[in-house]
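[1] the following block contains a protein sequence and its predicted model.
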Amino acid sequence: MNYSKQIVRETPRGIIFTDFDGTLFNSERFVTEENFKTLETAREAGYITAIATGRSLFSFRRVADSLDTPIEDYFDYLIFSSGAGVIRSYPGIRGFKTEVTVEDLIEAEGLSPSVAFDAAGLLFRRGIDFMIQKLVPDNHHFVHVKSNGAVNPDYYRRIRIYSGFTEALESADGDSELDQIEKACFKGVSQLVAVVPPGGNTDIDAKYTNELIEYLRHRLSDCSIIRTTSPIDHSSLWIEVFNPEVSKSKTADRLTRSLGLSSENALAVGNDFNDEDMLHWAGTGRTVDEAPEKMRMAHPSAGRAIDSAVASAIQSFITDKKGVKT
């Protein structure tokens, strides 16, 4: 961690974190002008702004570069890969750049090789398909592991999306698949991404998902287990296994404290399960209408993402200068 690279403003009034997909970047795949204007107003008023996304830096950059408006001109920081990495923005030069080195990062966390192998071995024995991602900032490169013969379209679609950056396990005479997995893990791992297809019955899927998450958290107690909905088919379950210090809330907390602020000075806006911990952590947590009902019950919705829910949340937050938990 190197928070000496942080942006330091005089007496920042607070800090604003927003998820990207489904929150700031809506289902129609754009960021509203109202969101941009409100973010600009917040920064001019002395607030720090940050995106907290589950996307890798590479994946985020590909989407950001497709936008008409340079998004980095409205943000001070990008927290990517659910907190595994943090980079500051460089407004005016397409600042959240893809080609970065470890020296460019404020924070980069990975799994130890032995822990990564233990976790990968558990997923493999459970018959769960997964990917072994390289270390940040190169974690758009991965080795894919098909652990069973079941149909898993989302798994294969992710491989196709990252064509040119993926590879199958290296085969060698006498090596078992677990031997090959171990070799991949000892090359450096940022996270594992498990892809679990939906079963077709919502109630059964929910029960299975909850039991699987609890099982993995129990067996992999020295890891951070993060659940999210696939951004590809919007129905498969993704389970990401990280260093125990990685989550949106833990990384947001370290960044916030480095700026002389606390969680009570923070707003967080999100729409999916990988945002829950950040919403609980922030002094003010807000969802969008598209978020799961359970999340909206715990954290009020600021409206539909496509109707500039982020702007609405920021405007309300700024009105309450203290950011008291609501």
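    Okay, I see it. Numbers count the residues shown, from 1 in each chain.
[2] can we go C-alpha only for contacts and neighbour counts from here?
    OK.
[3] who does the helix or strand containing Phe124 touch, helix- and strand-wise?
    Following DSSP states H and E, one finds Phe124 within helix 113-125. Other elements packing on helix 113-125 under the criterion 3 or more Cα pairs under 8 Å, 6 or more residues apart in numbering; DSSP states H and E are helix 177-185, strand 191-196.
[4] can you get me the start-to-end distance on stretch 186-194?
    The straight-line separation of the ends of stretch 186-194 (Cα to Cα, to the nearest Å) is 18 Å.
[5] ok, structure two:
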Amino acid sequence: MQEQSVIFFDIDGTLLNSKKELPISTKESIFKLKELGHVVAIATGRAPFMFEDLRKELDIHTYVSYNGQYVVLNGEVIYTNPLNINTLEKLTEEALQNDHPVVFMDHEDMKANVPHHPYIKESIETLKISHFPTHDPHYYKGRELYQSLLFCPVGEEIQYEQKYDDFDFVRWHPVSVDILPKGGSKAKGIERIAKRLGVSPERIYAFGDGLNDVEMLSTVQNSVAMGNGEELVKEAAKFVTKSVEEDGIRHGLEMVGLL
């Protein structure tokens, strides 16, 4: 029997294809990993409420969400890293003047600071989730937020990057950018879980395809980039598998010897 490993999977473009569907080969591979005694986990930029159905379908209870800011092990929250609310308030005031809406996100919900905006609709709809942000401009007050979304065209986030040192900005859509606590990443969330489980670095694996996966794939010893991933992502990974549309998860797991 193989020694137990922990395998982290990104969601969009990794577990799910471009239509936000879970390939049959991927689902079968996940359950095969579990049968072999491995720990299967998710590492995503999504909020916990954005992939609850997927966790149920795959029977997964360990995950790194919000790009490392909200970490859960076997259903228990083991680490949180909230945004600096004072700084976020200042950024939001400036963004409002620039017609750049902001969505505030905690572990349970997300609220927009404007009632409607085409950028919010355009980007959130690509996730194909049932949850859509409703309007509450004061949602940030009196609660911990683990990520926010800034909606602006490519290049216009630079003005915020230069001014707000408490945050990292990671683009995930042509009109939307993740706002994260400075230095927060999937890699750090994975580190928390590995430490709790007492798993050695050589038994940790990670699969991803997006720019928010670069640090994870360059840090984790056994890293696999999806064939549909961006070039920077492939350069960061130790292995490159086929695309998610070509049974890339199963192929990658076979490539690294887990299946």
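    That came through, no problem. Worth saying up front: this structure is predicted, and the values here are computed from it rather than measured.
[6] quick one on the thing from earlier: for Leu237 of the first structure, which of the helices and strands packed on helix 113-125 of the first structure is the nearest?
    The closest of those to Leu237 of the first structure is strand 191-196. By Cα to Cα, the value is 5.0 Å.
[7] how far does that closest one sit from its chain's centre?
    With Cα atoms, centre = their mean, to the nearest Å as the basis, strand 191-196 of the first structure stands 13 Å off its chain's centre.
[8] now do the helices in the stretch 1-150 of the second structure.
    All helices of the stretch 1-150 of the second structure, identified by DSSP state H, counting those that start in this stretch, fall at 24-35, 52-58, 85-97, 118-125.
[9] return the set of buried residues in the shortest one.
    What it means is helix 52-58 of the second structure. Judged by neighbour count (16 or more other Cα atoms under 10 Å), helix 52-58 of the second structure contains these buried residues: Arg55.
[10] before we move on, back to that, okay, the helices and strands packed on helix 113-125 of the first structure in TSV with distance to Gly127 of the first structure and mean neighbour count next?
    As requested, these are arranged in TSV below (distance: least, Cα to Cα, whole Å; neighbours: other Cα atoms under 10 Å):
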stretch	distance to Gly127 of the first structure	mean neighbour count
helix 177-185	13	19
strand 191-196	10	25
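[11] distance to Asn152 of the first structure for these - can I get that in CSV?
    Listed next are these as CSV, based on distance: least, Cα to Cα, whole Å:
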stretch, distance to Asn152 of the first structure
helix 177-185, 19
strand 191-196, 8
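[12] report the separation between the spatially most central residue of the first structure and Val195 of the first structure.
    Per Cα atoms, centre = their mean, the C-alpha nearest to the average position across the first structure is that of Gly54, at 1.8 Å. Separation of Gly54 of the first structure from Val195 of the first structure (Cα to Cα): 14 Å.
[13] Leu78 of the first structure maps to what in the second structure?
    For Leu78 of the first structure, the aligned residue in the second structure is Tyr63 (criterion: TM-score structural alignment).
[14] how about that match, what does it touch?
    Going by Cα atoms under 8 Å, 6 or more residues apart in numbering, Tyr63 of the second structure touches 41-44, 71-73.
[15] quick one: Asp165 of the second structure and Leu180 touch, right?
    No. If you go by Cα atoms under 8 Å, Asp165 of the second structure and Leu180 don't touch, sitting 10.8 Å apart.
[16] neighbour-wise, which of those two wins?
    Taking other Cα atoms under 10 Å, Asp165 of the second structure and Leu180 do not tie; Leu180 has more neighbours (27 against 11).
[17] now do the SS call for that one.
    When classified by DSSP: H, G, I helix; E, B strand; the rest coil, Leu180 of the second structure comes out as strand.
[18] rewinding a little: and the helix holding Phe124 of the first structure with helix 177-185, angle?
    Inter-element angle recorded for helix 113-125 of the first structure and helix 177-185: 140 degrees (by axes from the mean of the first three to the mean of the last three Cα atoms, to 10 degrees).
[19] in helix 113-125 of the first structure, what's buried?
    Within helix 113-125 of the first structure, judged by 16+ other Cα under 10 Å, the buried ones are 113, 115-121, 123-124.
[20] stretch 157-165 of the second structure now?
    157, 160.
[21] re the thing from before, to Tyr208 of the first structure, which of the helices and strands packed on helix 113-125 of the first structure lies closest?
    Across these, closest to Tyr208 of the first structure is strand 191-196 (Cα to Cα), at 10.5 Å.
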